[in-house]
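Peer 1: Got a predicted model here, sequence first, then my questions.
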Amino acid sequence: MTLVAGPGRGMASNRAEQAAERVAELVDSVPPGSRLGTKEELRTLCAVSVGTFNEALRLLQARGLVTVRPGPGGGLFSAEQSPIVRLGNSVLALDARQHDVTEAVRIRDALEPLLVEDALWHASPADVAGLREHIAAMAAAMDAADAVAFVRANWRLHAAIAAISPNALLSSLYASLLDLIESHTLSVLPAGGQPLGEYIAQRLALHRELVDALDRRDREEAFRLIREHSTTTGRHGDAPPSPS
């Protein structure tokens, strides 16, 4: 399965990235906690639509650069940045070239065994129930033949597994990589000759079995599945990476 950037969504994504960079430059020029302005003032400064600015704001908040305060005197403020947030920002500052996204996927794949190990030790019944909700969302997307929704539900599953880890540095870095990959994923195309529906069904089964293994604390099976997860993630020449 290959991720591609379509012309319409790609342009919108680029505008959101550019707006986010413009606000990030403003953040860099003021002390932490400084008021940057209202959303409308900053949207006007960036010369983008409301929808595009909202997407830029989502990126800025995910990167820990700004906070939003409601009410009189509210607006956007530069956030206090911990070393972990700064590390995440260095990852997210990568250019969206194909090579960078491919490398982000490779690093993400390398981190996943560590996160699975933590989930085996620390997942509560409530955590497992939450993971099963993400599996249900993936199944619903498969039934609707919506490949992009399936990929995004899959990423939410992996983000939820990462959130179980008590290692803040590990989970933050993983979330930053996931945000980079997701922010440049616009559509999904089949690759390698396998029908897309068949591939998605296989990936759903693999992730469902992984959650079952975490629930049973079955370390051997969980690591077998995560190895299969990485090795069956398609790499087709110089094409962008497979989603998961």
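Peer 2: Nice, thanks for sending it over.

Peer 1: For the rest of this, base every contact and every neighbour count on C-alpha atoms.
Peer 2: Fine.

Peer 1: now His122: how far from Ile200?
Peer 2: For His122, the distance to Ile200 equals 29 Å [CA to CA, to the nearest Å].

Peer 1: Neighbour count: these two, which is higher?
Peer 2: Ile200 (21 against 15; other CA atoms under 10 Å).

Peer 1: thought that one was touching Asp143?
Peer 2: No: contact criterion CA atoms under 8 Å: Ile200 and Asp143 do not qualify, at 10.2 Å.

Peer 1: Can you say which helix or strand has the residue nearest to Val101 when sequence neighbours are not counted in it?
Peer 2: Leaving aside its chain neighbours, Val101 sits nearest to Ile181 (5.9 Å; criterion: CA to CA, 6 or more residues apart in numbering). In this assignment (DSSP states H and E), Ile181 forms part of helix 168-183.

Peer 1: also this one, for the comparison:
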Amino acid sequence: MIPFIESQQVGEHGTIHRKLDSNSSVLRSFRGLHGQVIEGVGEAIGAGRIPIGAQLVPESIAIESKTSRALVREALRVLQSKGLVIARPRTGTRVRPVSEWDLLDPDVIRWRAGGIESAKQLRELLDLRGAIEPLAARHAARATTPAHLHKLQTAVDAMAVAVARSDWNAFTDADVEFHRGLLEAGGNQIVGQLAGPIESALRVRHALNLIPHELTAGVVASHQSIVDAIVDQDVLRSELASRRIVDVAGAEVISALLSRD
């Protein structure tokens, strides 16, 4: 059995896990003492500081977090609902293999972002965006509504203001609203439900500083091109404009990761 470990930062082969910027646009889902336990244990598991198969001891976690065992058990049930742990009568609560986690859960995405698989996760999320967003743009060009178009244009306008002010936090918020709106614009509810993980991917990218050194008007124009194509009901142009944005984002992430190696 191992105690709850929160402060250890050195990973396999001495790799220092990247910590998310506390001032970033990545928003924590849980608050209060209960939330602190969920976030603390979730981050420790997601980042690999508590290894796969390790047994979590509620008594140790309660002592470390200065909370009650009842509150800790409730927190562990939340983590179990996300696939991170499993509780069994004789073996206790243990960390499950990554393949059994809910990898599209926004909290799981955020918790994994500080670990040694951060780059792998980002590449996989970019693959997801590349498969889903162009499809959503195609659907939007065929079946969007004035309300959805207004939401997309409002997001682009907010991006333009953020670029003029060189405000990355405001830009990320506007970018999230745009891509959420794009996924919802085609009316496919299943595609729309992928907005959560894609929002987490966008925010984690910012938090890990895998972004260009400066904001330019070009990024606004690329998003505006999607809106214009949807307005024109041009299915092919909508798809291509969306795919171009995802491809550029992927290139920027890979470039930023290579510069750190």
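Peer 2: Arrived safely, thanks for sending. Since the structure is predicted, the reported quantities are computational estimates derived from the model, not experimental observations.

Peer 1: where does the TM-score land?
Peer 2: Comparison of the two superposed chains (TM-score structural alignment, normalised by the length of the first structure) gives a TM-score of 0.58, and 177 aligned residues with a CA RMSD of 3.9 Å.

Peer 1: still on that earlier bit, could you double-check that the residue nearest to Val101 of the first structure lies in contact with Ile107?
Peer 2: No: using CA under 8 Å, Ile181 of the first structure makes no contact with Ile107, being 11.3 Å away.

Peer 1: Settle it for me: which of the two has more neighbours?
Peer 2: Using other CA under 10 Å as the criterion, Ile181 of the first structure and Ile107 rank with Ile181 on top: 23 against 14.

Peer 1: dump the residue contacts of that one.
Peer 2: Val101, Ala104, Val105 (CA atoms under 8 Å, 6 or more residues apart in numbering).

Peer 1: Secondary structure for the residues you listed - can I get that in a markdown table?
Peer 2: What follows is those, written out as a markdown table (DSSP: H, G, I helix; E, B strand; the rest coil):
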| residue | secondary structure |
| --- | --- |
| Val101 | helix |
| Ala104 | helix |
| Val105 | helix |
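
Peer 1: Superposed on the second structure, what's the mean shift for the very next helix or strand once past the helix holding Ile181 of the first structure?
Peer 2: Reading on from helix 168-183 of the first structure to the C-terminus, the next helix or strand found by DSSP H and E is strand 187-189. Compared with the second structure after fitting, strand 187-189 of the first structure has a mean deviation of 5.5 Å; criterion: mean CA distance after the TM-score superposition for the first structure.

Peer 1: Confirm that Thr233 of the first structure sits in a strand.
Peer 2: No: applying three-state DSSP, one finds Thr233 of the first structure to be coil, outside a strand.

Peer 1: separation between it and Tyr199 of the first structure?
Peer 2: Thr233 of the first structure is 10 Å from Tyr199 of the first structure, by CA to CA.

Peer 1: do Asp215 of the first structure as well
Peer 2: For Asp215 of the first structure, the distance to Tyr199 of the first structure (CA to CA) stands at 25 Å.

Peer 1: which of the contacts of Ile181 of the first structure count as buried?
Peer 2: Val101, Ala104, Val105 (16 or more other CA atoms under 10 Å).

Peer 1: In contact with the second one, which residues are there?
Peer 2: For Ala104 of the first structure, the set of contacting residues under the criterion of CA under 8 Å, 6+ apart consists of Leu177, Leu178, Leu180, Ile181.

Peer 1: the helices in the first structure, which residues?
Peer 2: With helices called from DSSP state H, the first structure shows them at 7-28, 39-46, 50-62, 83-92, 98-122, 125-143, 147-164, 168-183, 196-216, 219-231.

Peer 1: Gly75 of the first structure: which of the ones you listed is closest?
Peer 2: helix 39-46 (6.2 Å; CA to CA).

Peer 1: Can you get me a residue count around Leu236 of the second structure?
Peer 2: 15.

Peer 1: Many thanks, we can stop here.
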